[in-house]
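*Asks:* A predicted structure for the sequence below; I have some questions about it.
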Amino acid sequence: MKTAPDWLRLARNHDYRLLWLGQTISTFGESIYQVAFYWLAYEMTESAWLAGLVVFCASAPYLLFGLIGGVYADKWNRKSLMLFCDLIRAVAVAVVPALALAGMLTVWHLALIAFVLTSARCFFHPSLNAAVAGVLDDDTRALGVSLVEGGFRAARLIGLALGGILIELWGADQLYTIAIVTFFVSIGFVVPLRNVGHAEGEESEDNLLGALGGTLRFLQGHRDLFWGIILFGVGLMFVTGLERVALPHVADQNWGAGASGFGWVLAMITIGYVFASLVIGRLQIKNPSLYIFGGWALWGVFFAALGLSENIWIALSFALLVGAVEAVVDIPLVVLIQTKTPGNRMGKVFSMWSTIAFIGESLSALMIGALISQSTAPAAFIMCAAGTVAMAIFGLIASRSRASDEPQALEGGKS
C-alpha cells in the first residue's frame, strides 16, 4: 500500500497544523511589535545610551529566566504554560496603546513591558519547541522542522517589512494592537491541541540546579549535541554583529545604498533561508554534524564575500547564500536535538540552546563594534570569517561520535 507523502501527513497532523498556523501568525505579530518597540525607543529617548538601556531590557530576561524556562517547560503542562504566557503577553502589550491614548506613555513603560514580554517568551518557546518535537514522528521530523523554521522566517520578513510602512500610517504605539490580536490568535490555536501536555518520562531531579546539571551531563554524553549547541553561541558571536553593526556601515559607506539597501540585504538573507529550508526538509541527513559545521564554515565565507562586495547587486547574491547556509546550520541542529533528546529534557535542552545563542549575540555586537573602530568594516568581515571557519573545523573534530554511539540518520521527507 502506497503511503501518503510526508507533506500530506503533516497537513493531516491535527496538533502540528495548529502549532504551525498559530505560531506563524504570532511570529508575524511579534515582528511588527519589534519594529514598533525599536522605533519608539529611538523616538522617545534623547541619547543613544538611554535607547540602548531600553533595548537591553528586552534582552535581560534571558540572563534571569533563559535556563529556568526550560526546566518548567519539562515540569509543568506545556499547553497550559503556553496559554498562560500568551495571555500575559497579550495583556502586557495592550498597556502601550492604552497609555498612549491617555497621553501617559513613557520610555520606562516601554522598558518594563518589553521585560515582561521577553520573560514570558523564556517560558513559552521551550514549551513550543518541545511541543513541536512531540507531535512529529521520525519520518516527518526533518520536513516538519523545515516548514516551521521557514514559516517563521517568512512571517518575520513580512512583519518587518510591513512594520515600517504601518508606523507611517498609524504611529508606532498603535502597532502594538496588531501584536495583541496575534497573541489571542495563538491562544485560539493552542486551546484545541490534543496531545500536548506534560513531558513524557519522569523527572530524575527534584530541584532546579539538579535538573540543569542533569541536562548538562546528558549533553556531555552526546558530543554532536554538546558541541553543536555550545559552538552555536561562538558562531553567532562572529556573525551576528556583522549583520547588525557592520552591514549597515558597509551599505551606507561602501555601496551608497543607505537604509533601504541594508533592508534589501536582510530581506534576501531571509528569502535564502526560506527556500533552503524547503530543500533541506527533503533530504536524508546521515551526518548532521557535517551539515552543521560545514554550514558554519560556509556561513563565515559567504558573509565575508557579502561584506567585501563591490556593489549592492553582488551583495544581494551573496545575501541569498548567507541565508541558505544559515538554514543548513539551524535545521539539522533542531532535528538532532529532537531526535536524541528524551521528552523530559526537551525543554531544558532548547532553553540552554536559546540562552547560549543570546550570550553569543550580545557579545557579538560589542566585539564587531570594537573591531570596526580599531580597523575597518571589511577587515572585520575577513577576521570573523577566519574565526568562523576555525570554529567549524574544531566542531567537526570535537563532535565525532564515540564508538559506542549509534549512527543515526535524520530523515527528511520522501514523496
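*Replies:* Now that the structure is in, tell me what you want to look at.
*Asks:* from here on, just use CA atoms for contacts and neighbour counts.
*Replies:* OK.
*Asks:* tell me the contacts of the residue nearest to Asp252 when sequence neighbours are not counted?
*Replies:* Nearest residue to Asp252 in three dimensions, chain neighbours excluded: Gly258, at 4.4 Å (CA to CA, 6 or more residues apart in numbering). For Gly258, the contact set (CA atoms under 8 Å, 6 or more residues apart in numbering) comprises 248, 251-252.
*Asks:* second structure follows, compare the two:
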Amino acid sequence: MYRTIWMNKNIRYYLLAGGVSRLGDILSGMAFLFLAYDITGSNLYTTIMAMAETLPYLLFGLIGGVMADWLPKKKLLIYLDLARIPLVLSIVGLYYFDALTYGYLLVISFLLQSIGCFFNPAHRAVLPSITKNEERTSANSLYDTLTRGVTVLSPLLTVWLLNSFGTVHLFTIDALTYGISALFIARLQWKDATAPSEKKSLKTLYKAIMEFASWAKAHSTIRNLFIFTFITVFFNTWVWEVGLLLALAELSEKSEELYSIQQGVFGGVVILTNIAIPYFIKKMTLRHYLIGASIWGAGIIYYGALYDLKHFFIGGAIVGIGLPIAGLARGYLLQTLVPERKLGRAFSTNAVLLYFSNTISLGVYGLLVTFISIQKLMLGSGLIILLISGGALLFRTVNMAKFRRSLPVNFFK
C-alpha cells in the first residue's frame, strides 16, 4: 500500500518537500531561541522570541488561507520558499560581521512565521489535488509519519550541528531546506484551481473570510470538528507541554533528560500508529476523531491519576495512540468535505484555532497552577476531554441506531 503511494511521483515530491521544510523549521526555531538567549542572557527576552513564532498566525492566519485559495498554489509555494532564503542567510551574514542584534532576530523570526501563515495552508491544500480519495488516508499517514520522524530525529542532528559548526549554521541548513523544498514543489504536476478572476481588495478579503466562516457554521461536521479541536487542544496544551515537565521535576532531579526520553517514546508511538491506521481505516469520519480524542483524554487521565515516572511513559504512549487518530481524521475530513476552492481557508482556520487555543491554554493554566496542584489539573483536563469526546461519540452512536431503526427493514438489503 505505502509502496504504491510512494511510487506516485507527485505524492513523493510533495512528501519530500514537506519533510525537508519541516526539518528546516525545527532547526531555525531552536536556533532563534539559542541565539536570543546567547545575545541577551534573559529568560524574558527568550520567551518573547518564542511568542514571536505564534503571534503571526493569530494576525495573518486567516488572510493566508484566503491567499492560498485566490492564487496559483504552485507559484505561491515556490516564491514563498525562495523569499525565505535571503531572510535566513542575512542572520548568518550579520553574525560574522558581529552586527547581529536581538531586535533583528525578532523581526526576522516574525517575518518567517508570517510567510508560514501563507505557505502552510497552501501546502496542505495541494494534497487533495494530487491524490485520489482512497489514497488520502495513506498519503496523510505518510506525511504525518515523515514530519513526526523528522521531529523525533532533529534533536540528534541539532546536537551534531551545534558541536561541529555552531548555532548560527542551523540557519544555513534552514536556507538549504527552503531551496530543496522549492525544487521538489516545482516538479509537482496538477491542475491548480484558483478563485475566479475578480478585483481583489480588503473588502473582498474580508468577504472571503466571512464566506468560509458562514459555510463552516452551516456544515455541521466541519463546525463540530473545529469545536472539538479547540476544546481538546485547550485542555491538552499546558498539561502536555508544561505540566508534564513540572511534574517530572517534582519527582526527579533529571527532569529534562526524562522529558526528552518521554517525548521520544511518544514520538515513536505516534509514528507506529500513523503507519498502522491506513491498514484498518480507509475513509475517516468525525466518529474516528472522537475515538482518537477519547483515547487521548484517557491517556492524560492515566498519568494524571497514577502520577508516577513509569506511568507518565505509559500514559504518554496512550496519548500517542489517540492523537494521530484524531489528527489524521481532522486532516482527512477537511480535505474530503471542504470544496477545493475553500481548502486554504479551511487549513488556515484550523491553524488559527490551534494557536489561539494554545495561547489561552498556557495563560489560563499558568494562573490555575498557582493554586491548584499539577496532578489535579492533569486529571481534570483528561476527564473533560474524555467526557466531551466520549459523550459526543455516544450521542452520535445512539442517534444513528435510532435512525436506522426508523428506516424500512429492506433499506439495507
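*Replies:* Perfect, thanks for sending it. Note that the structure is predicted; figures quoted are calculated from it, not measured.
*Asks:* quick check: TM-score for this pair?
*Replies:* The TM-score (TM-score structural alignment, normalised by the length of the second structure) is 0.90; 398 aligned residues with a CA RMSD of 2.5 Å.
*Asks:* before we move on, the earlier item: tell me the counterpart of the residue nearest to Asp252 of the first structure in the second structure.
*Replies:* Aligning on TM-score structural alignment places Gly258 of the first structure opposite Ser255 in the second structure.
*Asks:* repeat that for Gly213 of the first structure.
*Replies:* Gly213 of the first structure maps onto Met210 in the second structure, by TM-score structural alignment.
*Asks:* can you select the buried ones from the contacts of Gly258 of the first structure in ChimeraX?
*Replies:* Those of the contacts of Gly258 of the first structure that count as buried under 16 or more other CA atoms under 10 Å are selected in ChimeraX with:
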select :248,251
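*Asks:* touching, Ile393 of the first structure and Phe293? I think so.
*Replies:* Yes: using CA atoms under 8 Å, Ile393 of the first structure is in contact with Phe293, at 7.2 Å.
*Asks:* of the two, who's got more company?
*Replies:* Phe293 (28 against 15; other CA atoms under 10 Å).
*Asks:* skip the chain neighbours and tell me the closest residue to the alignment partner in the second structure of that one.
*Replies:* Matched across to the second structure, Phe293 of the first structure falls on Leu290, judged by TM-score structural alignment. The shortest distance from Leu290 of the second structure to any non-neighbouring residue, by CA to CA, 6+ apart, is to Ser389 (5.2 Å).
*Asks:* go on, Trp264 of the first structure?
*Replies:* Leu316 (7.5 Å).
*Asks:* Arg330 of the second structure now?
*Replies:* The nearest residue in space to Arg330 of the second structure (CA to CA, 6+ apart) is Tyr289, at 6.6 Å.
*Asks:* kindly report the same for Ala377 of the first structure.
*Replies:* Ala246 (5.8 Å).
*Asks:* next, count neighbours for the aligned residue in the second structure for that neighbour.
*Replies:* Ala246 of the first structure maps onto Gly243 in the second structure when the alignment is built from TM-score structural alignment. By other CA under 10 Å, the residues close to Gly243 of the second structure number 22.
*Asks:* against Tyr365 of the second structure, how distant is Gly243 of the second structure?
*Replies:* 9 Å (CA to CA, to the nearest Å).
*Asks:* which position in the first structure pairs with Phe356 of the second structure?
*Replies:* By TM-score structural alignment, Phe356 of the second structure lines up with Ile359.
*Asks:* you'd agree its match is up against Gly233?
*Replies:* Yes: using CA under 8 Å as the test, Ile359 of the first structure is close enough to Gly233 to be in contact (6.7 Å).
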